[in-house]
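Trainee: what follows is a predicted protein model with its sequence.
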Amino acid sequence: MRGQFVVVPILALILLFTVPWWTLVLAPDWGTAATVAGTAVFALGLVTMPVAMFRGHARHQDAAAKLGDSLLAVIWVLFSWSVLSLVLRVALLGVDDPARSRIVAGATFVVAAGLLVHGNRVAMRVPPVKATDVVIPRLGPGLDGLRVAVLTDTHYGPIDRTKWSEQVVAAVNALDADVVCHAGDLADGSVAERRKQVDPLGGVQAALGRFYITGNHEYFGEAQAWIDHMEGLGWDTLHNRSTLLERDGDRIVFAGIDDPTGAASGLPGHGPDLAAALADRPADVPVVLLAHQPKQVRQAREADVDLQISGHTHGGQIWPFHLLVRFDQPTLSGLTRHGPTQLYNSRGTGFWGPPFRVFAPSEITLLTLRSA
């Protein structure tokens, strides 16, 4: 069994580089010199990428992380479109090689390069606002029109996005939201390393409350320290707890639970505890639950939660990675219903690792709650 944990990733890594190498270098027969040079480039990437990612994410070396993450995105996009290029290869059966292979290689390279350039721009921009109305039958008329802005998966990390953070805060404040939520995966790294990027969130304005929960990435580092830091910035950290909001005589509960990875973190009191979060829930008052992973909706529906807000999936981030995400999560993005519970799953405000988003744009979410 232990051997599989070593052999399978190695085979996957080799396949990831071999397919685009064959598509772009070997099959087109560019000549000996070009083939040797191209093979050397792919071989260098095969060795460099895992080493850089290990040093970047396990040893916390930001320069290595930026290199490894970028190489991961490049080879993933090249691999995906090299596989898809088989369709073009079949369509060109009437064209003899090496012309056919050269056409396929050129098309694959152009498409991949274009997607990477566009994907980087999408990842690094201030996300557009995605507005959605959510009808909650138990919502009282005094709370009709409650505006909830959602940030999630900001993943402040090796790339200094302090200016971006300030611009996101300005965009959120322009929404004039009643409530602002951050649904986890705040940062990758320690508070000391990332606080410069996170601290602008202290300027977020909301009339009724600002709420934060942990995501799985907090538990790769300093979950409790991030909870403490967000409290210091004035956010209400819903660490398996809830708070009651009231407007014009009607009430609503905002609750939050930890990410499931917290249970194995070794931190006392961490891990999702929905019963504790809803212990003080008044009868017949609607509940909005912050839970980082969409699959936590299975517990939310059993607890008769009205709306769960999640992130985690990034919408797949780099197509077609969404196909793998769907093996683990019930949804990728948007508003879905799960029995009595509605789930809004954000594609995320930032990105993890590779600074690219392909066919999975980021978002700042604005949910407007409506009574029946």
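Mentor: On my side now, so go ahead.

Trainee: C-alpha from now on. contacts and neighbour counts both.
Mentor: Will do.

Trainee: give me the contact list for the strand or helix carrying A192.
Mentor: Secondary structure assignment for A192, by DSSP states H and E: helix 191-198. Applying CA atoms under 8 Å, 6 or more residues apart in numbering, the external contacts of helix 191-198 come out as 156-157, 160-163, 165, 186-188, 222, 225-226, 229.

Trainee: repeat for stretch 324-335
Mentor: Residues from elsewhere that reach stretch 324-335 (CA under 8 Å, 6+ apart): 293-295, 313-316, 322, 342-347.

Trainee: okay, how far is it across it, tip to tip?
Mentor: One end of stretch 324-335 to the other measures 20 Å (CA to CA, to the nearest Å).

Trainee: how about that stretch: buried residues?
Mentor: Neighbour counts over stretch 324-335 (16 or more other CA atoms under 10 Å) mark 325, 329-333, 335 as buried.

Trainee: another structure for you, compare them:
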Amino acid sequence: MVYLYSVLCCLFLFPYFAWRGGQALGRRGRKCLWGVLATTFGLFVVALMTHRMIQADWMSHVMNGSVYVFFSSMYAAGVVVLINLLRHIDNRLFGFYTYAPLWKKKRVRQGAFVLTLVVFVACLFVGHYNVRYPQVIHQDLYLTRLTKPGEQSTKRLRLVFFSDLHIGEAMTPPYVERAVDLILEQKPDLILCGGDFIDHLSEYAYDPRVMKTMRRLRAPMGTYFVLGNHEYRADTLANIRFVSEIGATLLRDSVAYPQDSLLALVGRDDFVNEGRKSIEAVTQGVDPARRPVLLMEHTPASIDSIDRTPVDLMLCGHTHGGQIWPGQLMVWWKYGIASGEKEVAGRRICVSSGVGSAGATYRMGTRSEIRVYDLYW
């Protein structure tokens, strides 16, 4: 859907750029600008109409490109609006531009055009980089409740948590391979996936290249998944089956005890499933006296209820850290956190911005990540 929105919005943005940009360029430059924008828009329209029929890596790049151009155009349009606002203020209060010689006005318009172009190109590269090169965030978590006063921790466990891979049109097999390589480089004892591992259509996940890569997700204590809202969008049964096909374990309102009950791992179904169990029901019967208790839930909607559970660490995804600025503000308003960590009633809450992205491989104001926790008790 984001592809459709990007093309429709560019239908209005491109003429605006051509009009404003044409004021700074000569006749030949104006024609060239119109030609570039018209050609780009035509290419995106053709791709939008045919991309469902052509499932190929090059088509994914074209579709990604349409969204790259759209979001970068939005930021560039912000620069143009700001420049015109400053010009209006100058006209009312100062007159530096209004009464300047024509040659100076021309130089100012050309400078504004160059600045807008620089912002556009910079946003293309930054948006791409923030997705394609995830950061690895290492954190230590000492479970003092399981360690007697004055004694040192005797157990250590390394888990890698990732979410929101969104295998699909945007997240192509080479990127999936890069993400899996990064996860395995951390030498985890336990691998956890917080949902939205498939974006929309399961055909992309069942690509032989993707299947081969995802089957490499192995850890001594196992690999566990929970479902996210995107797994319920289409082909839900195929998306559920995908987890077992790659050799992982799916937790749906259930508890697992890896490595002879060294820890309790609780996996809750996503809020899209209105019939899922309450957080109290899912964690009922879990004995926290001798082991850490971890909870995976895709959407961080249950944070305020965590104090009614024996959970030590809650792992969530879904937010993408806002993905596109200023989306962070809207996510924070809804959940009280866009990404990162917080404590609630002595419990550690982690909301990951995710290792992939939805709609297109574009992020602004946030970055893809995987989380590495070393637990000590």
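Mentor: Thanks, I have it. These figures come from a predicted structure and were not determined experimentally.

Trainee: now the TM-score, please.
Mentor: A TM-score of 0.79 describes the superposed chains when it is computed by TM-score structural alignment, normalised by the length of the first structure; 351 aligned residues with a CA RMSD of 3.5 Å.

Trainee: returning to that earlier point: roughly how far is the helix holding A192 of the first structure from the heart of the chain?
Mentor: Put simply, helix 191-198 of the first structure sits 19 Å off its chain's centre (CA atoms, centre = their mean, to the nearest Å).

Trainee: so where is whichever helix or strand comes after that helix in the second structure?
Mentor: Next along the chain after helix 191-198 of the first structure, taking DSSP H and E as the criterion, comes strand 209-212. Using TM-score structural alignment, strand 209-212 of the first structure corresponds to residues 222-225 of the second structure.

Trainee: list the buried ones in the matching stretch?
Mentor: Buried, per 16+ other CA under 10 Å, within stretch 222-225 of the second structure: 222-225.

Trainee: closest to T249 of the second structure out of the residues you listed?
Mentor: Y224 (4.8 Å; CA to CA).

Trainee: ok, now how distant is the closest one from L217 of the second structure?
Mentor: From Y224 of the second structure to L217 of the second structure the distance is 10 Å (CA to CA).

Trainee: what's the overlap in contacts for these two?
Mentor: Contacts common to Y224 of the second structure and L217, judged by CA under 8 Å, 6+ apart, are I191.

Trainee: neighbours of C193 of the second structure, how many?
Mentor: 28 (other CA atoms under 10 Å).

Trainee: not counting its neighbours along the chain, what's nearest it?
Mentor: F225 (4.7 Å; CA to CA, 6 or more residues apart in numbering).

Trainee: what sits against that neighbour?
Mentor: With CA under 8 Å, 6+ apart, F225 of the second structure has these contacts: 192-195, 243, 248-251, 267.

Trainee: quick one, which of those are buried?
Mentor: Among the contacts of F225 of the second structure, those scoring as buried are 192-195, 243, 248-251, 267 (criterion: 16+ other CA under 10 Å).

Trainee: next step: these restricted to helices.
Mentor: V243 (DSSP state H).

Trainee: ok, the spatially closest residue to T116 of the second structure that is not a sequence neighbour to R268 of the second structure distance?
Mentor: What sits nearest to T116 of the second structure in space, not counting adjacent residues and going by CA to CA, 6+ apart, is A76, at 5.4 Å. A76 of the second structure sits 41 Å away from R268 of the second structure, going by CA to CA.

Trainee: S72 of the second structure too?
Mentor: For S72 of the second structure, the distance to R268 of the second structure - CA to CA - is 37 Å.

Trainee: those two: which has the busier surroundings?
Mentor: Comparing S72 of the second structure with R268 by other CA under 10 Å, the one with more neighbours is R268, at 27 against 23.

Trainee: what residues are up against the counterpart of that one in the first structure?
Mentor: Aligned counterpart of R268 of the second structure in the first structure: I257 (TM-score structural alignment). Taking CA under 8 Å, 6+ apart as the contact definition, I257 of the first structure lies against 213-214, 238-241, 271-274, 277, 289-291.

Trainee: ok so, going back, neighbour count added to the contacts of stretch 324-335 of the first structure, as a markdown table?
Mentor: Below are those laid out as a markdown table (neighbours: other CA atoms under 10 Å):
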| residue | neighbour count |
| --- | --- |
| Q293 | 25 |
| P294 | 24 |
| K295 | 16 |
| T313 | 24 |
| H314 | 27 |
| G315 | 27 |
| G316 | 22 |
| H322 | 19 |
| Q342 | 22 |
| L343 | 28 |
| Y344 | 24 |
| N345 | 28 |
| S346 | 29 |
| R347 | 27 |
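
Trainee: so which of those residues is the closest to R89 of the first structure?
Mentor: Closest to R89 of the first structure, out of all of the contacts of stretch 324-335 of the first structure and judged by CA to CA, is H322, at 25.2 Å.
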